[in-house]
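Enquirer: build me a structure from this.
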Amino acid sequence: MSDVHDHHHHHHDHHDFASANQAFFDKHAHQADHRPQAKEMAASVCKAVLEAYPFDKEATVVLDYACGTGIVARSIAPHCKTLIGVDISQGMVDEFNTGVQDHGIPVEKMRAVRVELKGEETELEGIKFDVVMCSLAYHHIEDILAVTRLLTFFLKPGGTLIVVDYPEMDATAVPKEALPMIAHKSGISEAGIKAAYDGAGLGNFQQVLFKGPKSGMHPEDIFLAKGVKL
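Expert: As a prediction, the model looks like this:
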């Protein structure tokens, strides 16, 4: 979960989302899990993800993209066989792996790597995943179709892509504290996320809404979208 909002104002041009986000998350990784409501938010997201897919702790192999510190992944891990987190921020990956160690989780079960995925067969040891998930990071991504195609590449046939994020809202309704210390969009419309899933060749599109914790920093409504690699 990469959604780090704090009160430092960093203004970035939108032409380079990735490096702006990487620099921000490297700097703030150590604070991420201590933000107000980080745990409540992670619990809300985890509950929605576990309801969206029939995880099997003996079999399900999961990729958590833009995994952040692993605060969501640690709650998913007991329900799957293996979970690999990827993030472009080394700071986040270090926090993730420290958290795995601190919680006594075996590294074979759960680990994170710093990589900018390109969608090549040699990446991630050639593993294909039952579930690829991305929580609260799509609104930091400029080209969601390209990323959705990328994530679909890492799914097994019949695998499920789960994206959790904020629904589109009027930019004027975004809490001003949340703006733009990092590259950011004001949520994603259902039409926008469905177009990205369709464009990536995913079928059985479904979207559900659920509530996160009340906060001045982010909207309370959250969506979970899912689709299947045909």
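Enquirer: could you use CA atoms for every contact and neighbour count after this?
Expert: Noted.
Enquirer: may I see the buried residues of stretch 18-32?
Expert: Buried positions in stretch 18-32, judged by neighbour count with 16 or more other CA atoms under 10 Å: 18, 20, 21, 22, 24, 25, 26, 29, 32.
Enquirer: please name every helix or strand in contact with the helix or strand the second one falls within.
Expert: In this assignment (DSSP states H and E), residue 20 forms part of helix 17-28. When contacts are defined as 3 or more CA pairs under 8 Å, 6 or more residues apart in numbering; DSSP states H and E, helix 17-28 packs onto helix 90-102.
Enquirer: which secondary structure elements does the helix it packs on contact?
Expert: Packed against helix 90-102 by the contact rule (3+ CA pairs under 8 Å, 6+ apart) you find helix 17-28, strand 82-87, strand 110-114.
Enquirer: distance to residue 194 added to these, as JSON lines?
Expert: Below are the helices and strands packed on helix 90-102 laid out as JSON lines (distance: least, CA to CA, whole Å):
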{"stretch": "helix 17-28", "distance to residue 194": "22"}
{"stretch": "strand 82-87", "distance to residue 194": "24"}
{"stretch": "strand 110-114", "distance to residue 194": "28"}
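Enquirer: let's see this one next to it:
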Amino acid sequence: MSTDAFGEVNRKFMNERGKAMFEEEWTQKMAQQLRDCLQTNVDWIGIRKLSDDGPPVKMMDYACGNGVVTRALFDSVDIIRGVDISDAMVEEYNRLVRESGASPERVHAVRGNFLDSSTSGAVSGSDFHDVDVIVMSMALHHISNPEELLSHLVQRLRSGGVMVIIDYIKTPSDDLSAWNHAHAHDDHATERSAPVRTVHKMGFSPDEMKKFFSDAGCKAGSFDFRPYKEPTHIPESVTKVKGGLDMTFSIARAWKL
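Expert: Coordinates of the predicted model:
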């Protein structure tokens, strides 16, 4: 049975602090940016068009949190299934779905982790296979083995389905190096913020992303990568870097063979 020790660190953090984190000013600003990024790139992403007489368009919102991606793309798909490592985030996601009036048949989240086989039962149903689009937003940098995870995710797509990753772009910033240095030393845990301890790698280059998609089984030539138009500010309280950090995220996509 495969397990994910680093994922368990993230699960505990999000169970304890996830809901409050989504209420912070900087994360709400980022949520607005993510919504804008997704909605302005719907055609570029290449989601299969809604059809009255065809099969429903299915989306998986992986590492769904409280549903930022789901709310952004709600009108572009028929069925959405959220998956998150955190029990508390799944509960919050489903609570917000109920408040929106959407039916659980259309939108619902479950706890799952594709790097931990002990959670596989929750994501074994037909709603989690032959998916048209899978979106993973601002979570890959929390994953200990992104190559393996992307491979599992792409397996869940239908042929021609699209994989979408939104995450920070790797930067040569000395400040970011300091953040990663702080993250690397467990004996300094009292000097670091808890969010930093959940980060495995702070950002990815276009070439890294392209290789992830290719190795996972996406179509050669279908990969594309777009930086978002403005940076997002991560405050000092999170980074423990004086003044915080301004970082730019990208949206990357490719289609399954």
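Enquirer: that older thread, in the second structure, what stretch matches the helix holding residue 20 of the first structure?
Expert: Taken onto the second structure by TM-score structural alignment, helix 17-28 of the first structure occupies residues 6-17 there.
Enquirer: ok, average deviation of the matching stretch from the first structure?
Expert: Here the mean offset of stretch 6-17 of the second structure against the first structure after fitting is 0.8 Å, by mean CA distance after the TM-score superposition for the first structure.
Enquirer: one step back: please identify which of the helices and strands packed on helix 90-102 of the first structure is closest to residue 210 of the first structure.
Expert: Judged by CA to CA, the one of these that comes nearest to residue 210 of the first structure is strand 82-87, at 23.8 Å.
Enquirer: tell me the SS of residue 197 of the first structure?
Expert: Under DSSP: H, G, I helix; E, B strand; the rest coil, residue 197 of the first structure falls in the helix class.
Enquirer: counterpart of it in the second structure?
Expert: Alignment note (TM-score structural alignment): residue 197 of the first structure maps to residue 213 of the second structure.
Enquirer: what is the burial count for that match?
Expert: Other residues within reach of residue 213 of the second structure, judged by other CA atoms under 10 Å, total 26.
Enquirer: which residues sit in contact with it?
Expert: 150, 223, 254 (CA atoms under 8 Å, 6 or more residues apart in numbering).
Enquirer: out of those, who's the most crowded?
Expert: Busiest of the contacts of residue 213 of the second structure [other CA under 10 Å] is residue 254, holding 26 neighbours.
Enquirer: go ahead and confirm that one touches residue 222.
Expert: Yes. Residue 254 of the second structure lies in contact with residue 222 (CA atoms under 8 Å); the separation is 5.0 Å.
Enquirer: now the helix ranked longest in the first structure: buried residues?
Expert: Scanning the first structure for the longest helix, with DSSP state H as the assignment, gives helix 38-52. For helix 38-52 of the first structure, the neighbour count (16+ other CA under 10 Å) marks 38, 41, 42, 43, 44, 45, 46, 48, 49, 52 as buried.
Enquirer: excluding covalently adjacent residues, which one is nearest to the third one?
Expert: The shortest distance from residue 42 of the first structure to any non-neighbouring residue, by CA to CA, 6 or more residues apart in numbering, is to residue 72 (5.1 Å).
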